[in-house]
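1. The following block contains a protein sequence and its predicted model.
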Amino acid sequence: MPFVIAYPMIDPVLVSVGPFPIRWYALAYIAGLVLGWAYAQYLVRKPALWGAGARPDAACIDDLLVYAALGVILGGRIGYVLFYNLPFFVAHPLDMFKLWQGGMSFHGGFAGTALAVALLARARSISVLRLYDVVCAVVPIGIFLGRIANFIKPELWGRPTDVAWAMIFPGAGPLPRHPSQLYEATLEGLVLFLVLFVAVRLGALRRPGLVTGIFAVGYGAARIASEFFREPDPQLGFLFGGATMGMLLSLPMIAVGGLFIGHALRTKAALA
């Protein structure tokens, strides 16, 4: 038996208000949206980051909070149903609405948010690329908190391993496993946020679509790397050649992100 770090048993319910439990999982979504909104407000209030030309304003970011929340929840759930467990939900359609039981797809949430942001940009008559850039600059905040919530629940644990920091997760059997939720929180959340933070400070917002492209490529690469340590969903398993659904869904993100970066670099930067 290798050395195993004790899994910190944390009650997935933070507090109960009467018969209503407030779970860490839900709190992570709420905190991610609120903190993302606050950082987005900071970004749009800094003209020096954008250069000349129209940019989203504070009122637009207020609307964005509502649009993004709907996009994340609806897109994330629909993506999970379609990509990860369609036969089950076809047999049990009412379970689609039981969000408290878990089951959200990042790629579905990302697509849903992209659609919601495009609708908002059209309604506001502003550049959809610039609005995408704001969203992508703040998304890693929510990803970080969401992965921490996955760890607390616990769910989406890693593959069996004998590394010194392995853990035995409740419900995952007796084998020590990678704490892959923490790997993802670090790569997809913290590291990606810092990369985008530096890119913004270096003028990335002056080239519409550049932050979006960096995010898509960065997330896709981080997710694929993390999938090598994460146990695949039991209803899917490995698809072919050791690939997982998370890997396959990340490949189009990297390709589209590369197109965004290429387009942005061919566009003349907006100068103050």
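-> Ah, there it is.
2. CA atoms for contacts and neighbours, from now on please.
-> Will do.
3. For the residue nearest to Arg177 when sequence neighbours are not counted, give me its contacts.
-> Closest residue to Arg177 apart from its sequence neighbours, by C-alpha to C-alpha, 6 or more residues apart in numbering: Pro160 at 4.2 Å. For Pro160, the contact set (C-alpha atoms under 8 Å, 6 or more residues apart in numbering) comprises 175-178.
4. what helices or strands is the host helix or strand of Gly246 leaning on?
-> For Gly246, the host element (DSSP states H and E) is helix 245-266. Other helices and strands packing on helix 245-266, by 3 or more C-alpha pairs under 8 Å, 6 or more residues apart in numbering; DSSP states H and E, are helix 210-227.
5. Mind giving me the packing neighbours of the helix it packs on?
-> Using 3+ C-alpha pairs under 8 Å, 6+ apart, helix 210-227 is in contact with helix 128-152, helix 180-184, helix 192-201, helix 245-266.
6. List of residues touching the last one?
-> Translated: helix 245-266. Applying C-alpha under 8 Å, 6+ apart, the contact partners of helix 245-266 are 83-84, 107, 207-210, 212-221, 223-224, 227, 232, 236, 238-239.
7. Just the buried residues out of the residues you listed, in ChimeraX syntax.
-> Only the buried entries of the contacts of helix 245-266 go into this ChimeraX selection, using 16 or more other C-alpha atoms under 10 Å:
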select :84,107,207,208,209,210,212,213,214,215,216,217,218,219,220,221,223,224,227,232
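8. quick one on the thing from earlier: buried set for the helix holding Gly246?
-> By neighbour count on 16+ other C-alpha under 10 Å, the buried set for helix 245-266 is 245-247, 249-251, 253-254, 257-258, 260-261, 264.
9. Over to stretch 234-244?
-> Thr244.
10. Compute the first-to-last residue distance for that stretch.
-> End-to-end distance for stretch 234-244, by C-alpha to C-alpha, to the nearest Å: 11 Å.
11. Throw the buried residues of helix 245-266 into JSON lines and include distance to Ile73, thanks.
-> Output for the buried residues of helix 245-266, formatted as JSON lines (distance: C-alpha to C-alpha, whole Å):
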{"residue": "Met245", "distance to Ile73": "20"}
{"residue": "Gly246", "distance to Ile73": "18"}
{"residue": "Met247", "distance to Ile73": "22"}
{"residue": "Leu249", "distance to Ile73": "18"}
{"residue": "Ser250", "distance to Ile73": "19"}
{"residue": "Leu251", "distance to Ile73": "23"}
{"residue": "Met253", "distance to Ile73": "19"}
{"residue": "Ile254", "distance to Ile73": "23"}
{"residue": "Gly257", "distance to Ile73": "23"}
{"residue": "Gly258", "distance to Ile73": "26"}
{"residue": "Phe260", "distance to Ile73": "25"}
{"residue": "Ile261", "distance to Ile73": "27"}
{"residue": "Ala264", "distance to Ile73": "29"}
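12. ok, and here's another one to check against it:
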Amino acid sequence: MNDRIINWNLDPTIYWIFDTFPLKYYGLFFATGIFLAYYVAKNIYIKENIPIENLEKLFLYVFVGIVLGARLGHCLFYDPSYYFSNPLEIFLPIKKIGESYQFIGFQGLASHGGGIGTLIAIGMYCKRYKKNYLWILDKIAIVTPIVAVFIRLGNFMNSEIYGKPTNGNWGVIFQRDDLIPRHPTQLYEAFAYLLTFGILMFVYRKMTNNKSKGLIFGLLLVFVFSARFIIEFFKENQVDFESEMVINMGQILSIPFVIVGLILILMKKRSVYNTV
């Protein structure tokens, strides 16, 4: 086999606990991303002399927002007719196979839905504890790419959300599906998000005051969803109806996020100029 082709055939399940509950790479990677994001955010709070209890409350809101938003986003954006007919499968990790339900874990989380869910959850947190919304968004924006990196690594371990054929003698063969060399788009995205994290940390460390509310969040939206929009051109469509679209659902959903990000950046630049 050509040394520029990687054969990938990993079992997504690491271990079966009591032969009934599967411990999967995706869940492990997701949990790792959340833990590392919390660790970095904790250091930021300590640096700014903010009580850690505030972060603990915020992360609870964010975690629920991510999970619920990502799950509902997948169900509503990509396959609403199926899930409206099988509502139990929206919130429970089960699937009806034949005449009975079987535990399969949650299969289907949409990053755009997770983003929307996070924004709503942070809004609820800020309203309850009377915090500045954009200030909180900036703090969460710094660590968000960490979670995104590990989610895409989890997708790679699962051999899912992969790319189109490379039509050459390089790529990754996801043997659980076919024997065609494909773009490892999960790794493309993971690298893009890691780079975004580095840029946002650099911008944050260069700041000497808290007058840039919304700037880091705006940069996050532009970098993450621009990368997502571009990489989608190399991805296989996730659902059949996307094959009839000029740009797919992931790209359509990315455009509003990019626009909002650009608006926040331009607003910040204008406020800086007005204070000069």
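-> Cool, got the structure. For clarity, every value in this text was computed on a predicted model and none was experimentally measured.
13. Any idea what the TM-score comes out to?
-> The TM-score (TM-score structural alignment, normalised by the length of structure 1) is 0.88; 260 aligned residues with a C-alpha RMSD of 2.1 Å.
14. Redo the helices and strands packed on helix 210-227 of structure 1 as TSV? Include distance to Ile30 of structure 1.
-> Converted to TSV, these look like this (distance: least, C-alpha to C-alpha, whole Å):
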stretch	distance to Ile30 of structure 1
helix 128-152	9
helix 180-184	19
helix 192-201	18
helix 245-266	24
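15. What is the burial count for the nearest residue to Phe3 of structure 1 once chain neighbours are set aside?
-> Excluding the flanking residues, the one nearest Phe3 of structure 1 by C-alpha to C-alpha, 6+ apart is Ala164, at 5.6 Å. Close neighbours of Ala164 of structure 1, defined as other C-alpha atoms under 10 Å, add up to 12.
16. was I right about Ala164 of structure 1 contacting Pro2?
-> Yes. With contacts counted by C-alpha atoms under 8 Å, Ala164 of structure 1 reaches Pro2, the gap being 7.2 Å.
17. Pull the contacting residues for the residue nearest to Lys24 of structure 2 when sequence neighbours are not counted.
-> With C-alpha to C-alpha, 6+ apart as the criterion, Lys24 of structure 2 has its nearest non-adjacent residue at 4.3 Å, and that residue is Thr13. By C-alpha under 8 Å, 6+ apart, the contact list for Thr13 of structure 2 reads 22-25.
18. run the last query once more with 10 Å
-> The contact partners of Thr13 of structure 2, by C-alpha atoms under 10 Å, 6 or more residues apart in numbering, come to 21-27, 157-158.
19. I'd like to know how far it sits from Phe21 of structure 2.
-> 10 Å.
20. re earlier: give me the common contacts of Ala164 and Pro2 of structure 1.
-> Shared contacts of Ala164 of structure 1 and Pro2, defined by C-alpha under 10 Å, 6+ apart, are found at Pro176.
21. returning to that earlier point: can you tell which of the helices and strands packed on helix 210-227 of structure 1 is closest to Ala58 of structure 1?
-> If you check each of those against Ala58 of structure 1 by C-alpha to C-alpha, helix 128-152 wins as the nearest, at 11.7 Å.
22. Where does that closest one end up in structure 2?
-> Under TM-score structural alignment, the match for helix 128-152 of structure 1 in structure 2 covers residues 133-157.
23. Buried residues in that stretch, which are they?
-> In terms of neighbour count (16+ other C-alpha under 10 Å), stretch 133-157 of structure 2 has its buried residues at 133-157.
24. quick one: the aligned partner of Glu184 of structure 1 in structure 2 and Asn86 of structure 2, what's the gap?
-> With TM-score structural alignment as the criterion, Glu184 of structure 1 lines up with Glu189 in structure 2. According to C-alpha to C-alpha, Glu189 of structure 2 and Asn86 of structure 2 sit 31 Å apart.
25. Who has more neighbours out of these two?
-> In this view Glu189 of structure 2 and Asn86 are compared by other C-alpha under 10 Å, and Glu189 has more residues nearby, 22 against 12.
26. distance of the more buried one from Ile44 of structure 2?
-> Glu189 of structure 2 sits 25 Å away from Ile44 of structure 2, going by C-alpha to C-alpha.
27. what do you get for Val203 of structure 2?
-> According to C-alpha to C-alpha, Val203 of structure 2 and Ile44 of structure 2 sit 13 Å apart.
28. same check, this time on Ile146 of structure 2
-> Distance of Ile146 of structure 2 to Ile44 of structure 2, computed by C-alpha to C-alpha: 14 Å.
29. How many neighbouring residues does the alignment partner in structure 2 of Ser105 of structure 1 have?
-> The pairwise alignment with structure 2 assigns Ser105 of structure 1 to Ala110, based on TM-score structural alignment. By other C-alpha under 10 Å, 20 other residues sit near Ala110 of structure 2.
30. related to what we said a few turns ago, can you say which of the helices and strands packed on helix 210-227 of structure 1 is nearest to Arg55 of structure 1?
-> Arg55 of structure 1 lies closest to helix 128-152 among these, at 6.7 Å (C-alpha to C-alpha).
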